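1. sequence-free structure coming up:
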């Protein structure tokens, strides 16, 4: 009887050791799936807001005297608010690190804008009757910014830029 009890204790100890060896790998895989899912969600949300901002600029961008779409600084600012919050002049943000401010340099000759906001950059380019919006969003992971390599080479940076281009033609 004591031989059977000793054998059960050894099996329980072996199962605990196996769990200790496998659990970090399983947790790492769960975190990778969670981060990748979050990345896809944020990319989809960013793509949707850029598309809405492009539609807004197409609807309200009045043709200038040269039959080229005329984007005013007010329209560019409202498009920036649409991208960051989904609404005109709202302080709520759809994505983390995505804030809108009112500063923007404009090139009045080419009707192009580059807006550097908190956490992203918005470029509005008008060529003939096409409007192109480019958003570069600084995506940050939740669990860790750096992944150690356990060598002298340093570590991997897990944050990177999500880039969304959207071009629409004014009819």
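-> Cool, the structure landed. Everything numeric in this text was worked out from a predicted model, so none of it was measured.
2. okay, CA-based contacts and neighbour counts for the rest of this
-> OK.
3. What separation is there between residue 84 and residue 132?
-> Separation of residue 84 from residue 132 (CA to CA, to the nearest Å) stands at 17 Å.
4. which helix of this protein spans the most residues?
-> Ordering each helix of the chain by length in residues (DSSP state H) puts helix 2-60 first.
5. Please compare the first structure with the one that follows:
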């Protein structure tokens, strides 16, 4: 029985380049997916902090001591929405997340002594375009939507 010698290096030329070109698209797709996932988590964290700030703002002003309960006026709700979107009670500045509007914010009383601020936002990945209407085909014919709804809710007791 004879041992077969290894092929010479000259016969293996270019194999690494072919393997690299086959693996490169998968590696780039994974890199893009990790980057988009990180961006989504960052935007969710910003939305959660904005809902905390807005809830802290409304909780400090919503308590009506004569009624012994929370009283939310339309003006206070509008200011709270502005705090959630712009960071200030006035309707000025830029949104904390691009595309976020005051229509995405809901301010409500919970019980007689708590207030809740809910921010609903649709995350759009870079590959989906700016209108977030994109989708990719699934393996079995069903479309996979690229938009991901993010909901940040905070409940605090009125002071």
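-> Arrived safely, thanks for sending. Please read all numbers here as calculations on a predicted model, not as lab measurements.
6. related to what we said a few turns ago, who's more crowded, residue 84 and residue 132 of structure 1?
-> residue 84 (31 against 19; other CA atoms under 10 Å).
7. so who does that one touch?
-> When contacts are counted by CA atoms under 8 Å, 6 or more residues apart in numbering, residue 84 of structure 1 touches 49, 92-95, 98-100.
8. Which helix or strand contains it?
-> Under the criterion of DSSP states H and E, residue 84 of structure 1 resides in helix 73-85.
9. Which strands or helices does the next helix or strand after that helix pack on?
-> Next along the chain after helix 73-85 of structure 1, taking DSSP H and E as the criterion, comes strand 106-107. Contacting strand 106-107 of structure 1 under the criterion 3 or more CA pairs under 8 Å, 6 or more residues apart in numbering; DSSP states H and E are the following elements: strand 112-117.
10. Span of stretch 88-99 of structure 1 from start to end?
-> 13 Å.
11. buried ones in it?
-> Within stretch 88-99 of structure 1, the residues scored as buried using 16 or more other CA atoms under 10 Å are 89, 93-95, 97-99.
12. buried ones in the helix holding residue 84 of structure 1?
-> 73, 75-85.
13. How about the contacts made by residue 112 of structure 2?
-> Here residue 112 of structure 2 is in contact with 68-70 (CA under 8 Å, 6+ apart).
14. circling back to that earlier point, from the chain's centroid, how far away is the longest helix of structure 1?
-> 19 Å (CA atoms, centre = their mean, to the nearest Å).
15. Give the next helix or strand downstream of that helix.
-> strand 62-63.
16. Comparing that following strand with structure 2, how large is the average distance?
-> The superposed strand 62-63 of structure 1 is, by mean CA distance after the TM-score superposition for structure 1, a mean 2.2 Å from where its aligned residues fall in structure 2.
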